[in-house]
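Trainee: The following block contains a protein sequence and its predicted model.
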Amino acid sequence: MNCQEVREQLSAWVDGEQASVARKRLDEHVLSCASCREWLGRARGLERQFAYARSAPTRDLTGQILAAAAVEPLTRTARYVHWARQNVNRCALVLIGLLQLGVAGMQVAGINFGMVSSQHHGAMTGEHLMNESTAWVVALGVAMVIAGVRPAAAAGMATVLGAFALVLSGYVINDAVNGQVTASRIVSHAPVLLGLIFALLVLRDYRAGRNPPNQHRAVFLDEVSSGERHLRSADNSAA
């Protein structure tokens, strides 16, 4: 056996692997070869250093590395801003849901958008319709926020909003032509149409299995499941 072959086998043995050559043959070569004895001594020394380094406590050098590279560490606010930039459609849907809840809040506060008339005896019926409308507006607002936070719910949200917007549009057009609806009430329906648009966009992104728009975006450790938090060698074909 030449020295190169012996050293490959010795390297496997030092690493705790099973050598493919009998230990006796390796010992015979090492005893007769000063160069391989020296190489084996250095290999054992390195292994002891690595073992000590693995067992010794280490300091978190992240701050020093970032400082040396003149990179500011991301604050919690910066991380939220970064997430929002990468998930514009979801953020928009959440904001529209909050806007819808704002409309509901105004109705609760007494702003009826022309739905209740004080000049007719049917005003009490109008009050009840106002309450029903408020309940429905609250439900839509909460559902939009949930769909923005949990994109998997966007499919159901888009279906409900689509059906509601279609029927509502027909009624609004008919009532507007006949003078049965105020301009303020028509404007108060805008969050429904906006919510439908962004629910469809969120659903599209979710089905595409991506976080738009940059496929090479930064990924933070807390975004990765615990089972995926590992490193592979760049020389590993599976990497």
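Mentor: Received the coordinates, thanks.
Trainee: drop to CA atoms for contacts and neighbour counts, all remaining ones
Mentor: Will do.
Trainee: What residues of the longest helix seen in the chain count as buried?
Mentor: When the chain is parsed with DSSP state H, its longest helix is helix 123-149. For helix 123-149, a neighbour-count test (16 or more other CA atoms under 10 Å) marks 126, 130-131, 133-135, 137-138, 140-148 as buried.
Trainee: got the angle between the helix or strand following that helix and helix 123-149?
Mentor: Toward the C-terminus, helix 123-149 is succeeded by helix 154-177 as the next helix or strand (DSSP states H and E). Interaxial angle, helix 154-177 versus helix 123-149 (axes from the mean of the first three to the mean of the last three CA atoms, to 10 degrees): 150 degrees.
Trainee: just checking, what packs against helix 154-177?
Mentor: Counting contacts by 3 or more CA pairs under 8 Å, 6 or more residues apart in numbering; DSSP states H and E, helix 154-177 is packed against helix 123-149, helix 190-208.
Trainee: list the buried ones in that helix?
Mentor: Buried, per 16+ other CA under 10 Å, within helix 154-177: A154, A155, M157, A158, L161, G162, A165, V172.
Trainee: Give me the spatial nearest neighbour of the first one, chain neighbours excluded.
Mentor: Spelled out, that is A154. Take A154 and drop its neighbours on the chain: the residue closest to it by CA to CA, 6 or more residues apart in numbering is A147, 4.8 Å away.
Trainee: now the one you found: how far from M124?
Mentor: 35 Å (CA to CA, to the nearest Å).
Trainee: for comparison:
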Amino acid sequence: MFEHYIILIRSISAFLILLCITRLLGKQTLSNMNFLEFITAVILGAIGANFAFNEKIQVIHLMISLSVFTLTSYFLSKLLLRFRKLRMWTEGTPSVLIEGGKILEGNLKKNNLTLDTLNQLLRQKDIFDINEVDYAILEINGKLSVNKKKEYQNTTLKDLKLTGSSTQQFPLELIMDGCILYGNLDANQISHSWLLKELEFRNKKAEDVFYSVRGSNGQLYFDYRDDGIQHPIDVE
């Protein structure tokens, strides 16, 4: 009977500890997980289960293990925010599966996907005809992002005010975390000096920019590190 009380106490303790750890690691643990978050969840779940039911393992050993993995995951997540190359190595990068309406078979094989799986992912986006797709990107969390061809896109109020038609371009990332993505510029024959002039026109340097992208309409979007928001909204 005493053993039952021990298991009860350990189970409740394991639940509370994992709840605190999840709060510490942040809200991303509740979203669609990438490689790092998946590994962290599996390991912490296994340790938590042992903490609750495995009486052969000493509690102090389990606490040490939990602490090590929690702190490792926490500090690694902070490093990933700062270093983009490390983030790309650990989390991977999105893969273009359909470009310009054409299926990229090589990228399908690279991600161990079949056409049946691709069609399934498209149907989850309410797309039953692959001919409607202009671009499809497999994100690092395994979800598919789709950009339909212009003639199949939903009409918005803004579209009704437009006159004539313009050629769409795929959004192109220019700056991320203060670093100019020279590879994207070179791949799209965009002059480095052009981007520097755009920054100079705004009295900004690359280091001041958190994220910059050239939209599908050709317009530039800049998000600066200093947004000037005194009290940002965070719904709890």
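Mentor: Ah, there it is. Everything numeric in this text was worked out from a predicted model, so none of it was measured.
Trainee: What TM-score do the two superposed chains give?
Mentor: Scored against TM-score structural alignment, normalised by the length of structure 2, the superposed chains reach a TM-score of 0.23; 80 aligned residues with a CA RMSD of 5.1 Å.
Trainee: hang on, the earlier thing: want to try JSON lines for the helices and strands packed on helix 154-177 of structure 1, with distance to R7 of structure 1 as columns?
Mentor: Output for these, formatted as JSON lines (distance: least, CA to CA, whole Å):
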{"stretch": "helix 123-149", "distance to R7 of structure 1": "58"}
{"stretch": "helix 190-208", "distance to R7 of structure 1": "51"}
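Trainee: which one of the buried residues of helix 154-177 of structure 1 is nearest T62 of structure 1?
Mentor: A154 (38.4 Å; CA to CA).
Trainee: show me what contacts that closest one?
Mentor: A147, G148, A199, L200, V202, L203 (CA atoms under 8 Å, 6 or more residues apart in numbering).
Trainee: Mind listing what's buried along the helix or strand where E47 of structure 1 lies?
Mentor: E47 of structure 1 is part of helix 34-55 when elements are defined by DSSP H and E. By neighbour count with 16+ other CA under 10 Å, helix 34-55 of structure 1 contains the buried residues C36, R37, L40, A43.
Trainee: of the residues you listed, closest to V177 of structure 1?
Mentor: So of those, ranked by how close each gets to V177 of structure 1 (CA to CA), first place is A43, at 90.2 Å.
Trainee: Okay, buried residues for the host helix or strand of I9 of structure 2 please.
Mentor: Assessed by DSSP H and E, I9 of structure 2 sits inside helix 2-25. For helix 2-25 of structure 2, a neighbour-count test (16+ other CA under 10 Å) marks I7, R10, S11, A14, L18, I21, T22, L25 as buried.
Trainee: so the first one sits right up against A52, yeah?
Mentor: The reference is to I7 of structure 2. Yes - counting by CA atoms under 8 Å, A52 is a contact partner of I7 of structure 2 at 6.2 Å.
Trainee: Mind listing the shared neighbours of these two?
Mentor: By CA under 8 Å, 6+ apart, no residue touches both I7 of structure 2 and A52.
Trainee: one step back: these two touch, right, the residue nearest to A154 of structure 1 and M157?
Mentor: Yes - at 6.8 Å, A147 of structure 1 counts as touching M157 under the criterion of CA under 8 Å.
Trainee: Quick check: neighbours shared by the two?
Mentor: Common neighbours of A147 of structure 1 and M157 are listed as A199 (criterion: CA under 8 Å, 6+ apart).
Trainee: Show me where structure 2 has its strands.
Mentor: Along structure 2, counting by DSSP state E, strands occupy 95-99, 102-103, 133-138, 144-148, 172-176, 179-180, 209-214, 220-224.
Trainee: Need the ones you listed in CSV (columns: distance to F35 of structure 2).
Mentor: Shown next, in CSV, are the strands of structure 2 (distance: least, CA to CA, whole Å):
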stretch, distance to F35 of structure 2
strand 95-99, 15
strand 102-103, 25
strand 133-138, 14
strand 144-148, 16
strand 172-176, 21
strand 179-180, 24
strand 209-214, 23
strand 220-224, 27
